[in-house]
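1. Just a sequence and a predicted model for now, questions to come.
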Amino acid sequence: MQQEKSACFTGQRPESFCSDSREFKKLEPKLKMLLKRETLQAVQQGYTTFYCGMARGVDILAGETVLSLKADFPEIQLICVIPFPRQPYYWADSWISRYNYLYDHSKRVLISPAYSPDCYHRRNRYMVDHSDLVIAVMAQETERGGTASTIRYARKKNKPVISLLYNNEIFIR
């Protein structure tokens, strides 16, 4: 019997890609196409479990992508790794709706019962520790922030990382 393989997504929030939400909305179809391509490739390689950190931006787009593929690949599952219950509390309604949809249609792991300064960091480590592959999407290479930290941690743990960099309307692998 083949061992189950899992992957997690990490990526930056909308403001890292564009200065305004309307511009990010225009970019979303490209990001979703990219995430679909990478997720399909992972499924074809035997990955069946996908972890999503539930942040605005790449995380939520990745979760939506996994759920959109379930009709064709019923064996795949989405696990939402929630840093703390009130994560989306101050978000715009459109992001809260998307968060709630993912929450309602997936398995969930709660990292902390309340906000703590390290709950996002612990969420990222949990996802890497439970994954065999990390798929990262960034607007620019940086040494700072949660995505960069997650990539460094994955490499330290000898996990393969697919890094996709958005650069002037194209993605570089």
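-> Alright, I've got the coordinates.
2. only C-alpha atoms for contact and neighbour calcs from this point on.
-> Will do.
3. what about the helices in this protein?
-> With DSSP state H as the criterion, the chain has helices at 14-17, 21-44, 58-69, 93-104, 119-129, 146-156.
4. which residue sits closest to Ala154 in space, ignoring its chain neighbours?
-> Leaving aside its sequence neighbours, Ala154 sits nearest to Val128 (CA to CA, 6 or more residues apart in numbering; 6.0 Å).
5. Report the contact partners of the one you found.
-> 8, 134, 150, 153-154, 159 (CA atoms under 8 Å, 6 or more residues apart in numbering).
6. Which one, of the helices of the chain, ends up nearest to Phe50?
-> Shortest distance between Phe50 and those, using CA to CA, is found for helix 58-69: 7.4 Å.
7. buried ones in the closest one?
-> Within helix 58-69, the residues scored as buried using 16 or more other CA atoms under 10 Å are 58-67, 69.
8. What of stretch 82-98?
-> 82-84, 87-88, 95-96, 98.
9. then this one, side by side with the first:
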Amino acid sequence: MIADSGRSVAFTGHRTYDGTAAESLSAAVERLYGRGFRTFLSGMAVGFDLAAAEAVLTLRAAHPDVRLVAVVPFRGQEERFSPADRVRFLRAVAAADEVEVLAGGYRRGCYAVRNDFLVDRAALVVAWYDGSPGGTRYTLRRALARGREVWNLHPSGGGLAIRPVQPALF
């Protein structure tokens, strides 16, 4: 169970994320740790979500009080991944401190349920959002509507009422 949503961070981002912001992502999780955040929630999708989970696990190696919560939208999600991404997913899930599987199998709307779960249990959302439509936009709009702090690591800022967080700020 997620102990304190006021000290929790959720991640959301595009599946097309290619590792471009790896240094910014690592710096962001380190900075968030410095601000007192200890629980980090990843939606476990290919792309930014898995990269964020891995960055949290790297942080945990230096700070054992860090917790990774793997929020899996449905049992068997990884079966849709490439073999390499399936291995990354399974490693992250095995290393997670908590795994929340939200549905027994795929069903329409399960990704939105996962995204709602993430936002509703976090005080801050770290994103990789380039302005394109889809689940990341949905999640960020929900986060902003609920008054969550949002950090977007994408240099374009994505066009929502958020600005990109510059790496120099870390």
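-> Alright, I've got the coordinates. Values in this document were obtained by computation on a predicted structure and should not be read as measured data.
10. Got a TM-score for the two of them?
-> The pair, once superposed, lands on a TM-score of 0.85 when counted by TM-score structural alignment, normalised by the length of structure 2; 154 aligned residues with a CA RMSD of 1.6 Å.
11. Ser6 of structure 1 and Val43 touch, don't they?
-> No. Counting by CA atoms under 8 Å, Ser6 of structure 1 does not reach Val43; the two are 9.5 Å apart.
12. Can you report how many residues neighbour the aligned partner of Gly11 of structure 1 in structure 2?
-> Using TM-score structural alignment, the equivalent of Gly11 of structure 1 in structure 2 is Gly13. When neighbours are defined as other CA atoms under 10 Å, Gly13 of structure 2 has 29 of them.
13. so Gly13 of structure 2 touches Ala51, yeah?
-> No. Counting by CA under 8 Å, Gly13 of structure 2 stays clear of Ala51, with 9.8 Å between them.
14. Tabulate the contacts of Val128 of structure 1 (a markdown table), appending neighbour count and distance to Thr49 of structure 1.
-> Below are the contacts of Val128 of structure 1 laid out as a markdown table (neighbours: other CA atoms under 10 Å; distance: CA to CA, whole Å):
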| residue | neighbour count | distance to Thr49 of structure 1 |
| --- | --- | --- |
| Cys8 | 29 | 8 |
| Val134 | 24 | 12 |
| Thr150 | 23 | 18 |
| Tyr153 | 16 | 20 |
| Ala154 | 22 | 17 |
| Lys159 | 18 | 16 |
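15. Which members of the residues you listed are the farthest-apart pair?
-> The span of the contacts of Val128 of structure 1, defined through CA to CA, is set by Cys8 and Tyr153 at 12.9 Å.
16. Spatially nearest residue to the match of Gly11 of structure 1, not counting backbone neighbours?
-> The shortest distance from Gly13 of structure 2 to any non-neighbouring residue, by CA to CA, 6+ apart, is to Trp128 (4.4 Å).
17. what do we get in structure 1 for the one you found?
-> Looks like Trp128 of structure 2 aligns to Val137 there (TM-score structural alignment).
18. For that match, list the residues it contacts.
-> Shown in contact with Val137 of structure 1 (CA under 8 Å, 6+ apart): 9-12, 58, 163-166.
19. How many neighbouring residues does the closest residue to Lys107 of structure 1 other than its chain neighbours have?
-> Using CA to CA, 6+ apart and skipping the chain neighbours, the partner closest in space to Lys107 of structure 1 is Ile79 (4.8 Å). Ile79 of structure 1 has 22 neighbours, counted by other CA under 10 Å.
20. give me every residue that touches Ile79 of structure 1.
-> 49-52, 106-109.
21. Now for the residues you listed, which sits with the most neighbours around it?
-> For the contacts of Ile79 of structure 1, counting by other CA under 10 Å, the largest number of neighbours falls to Tyr51: 29 neighbours.
22. Show me what that one aligns to in structure 2.
-> Match for Tyr51 of structure 1 (TM-score structural alignment): Leu41.
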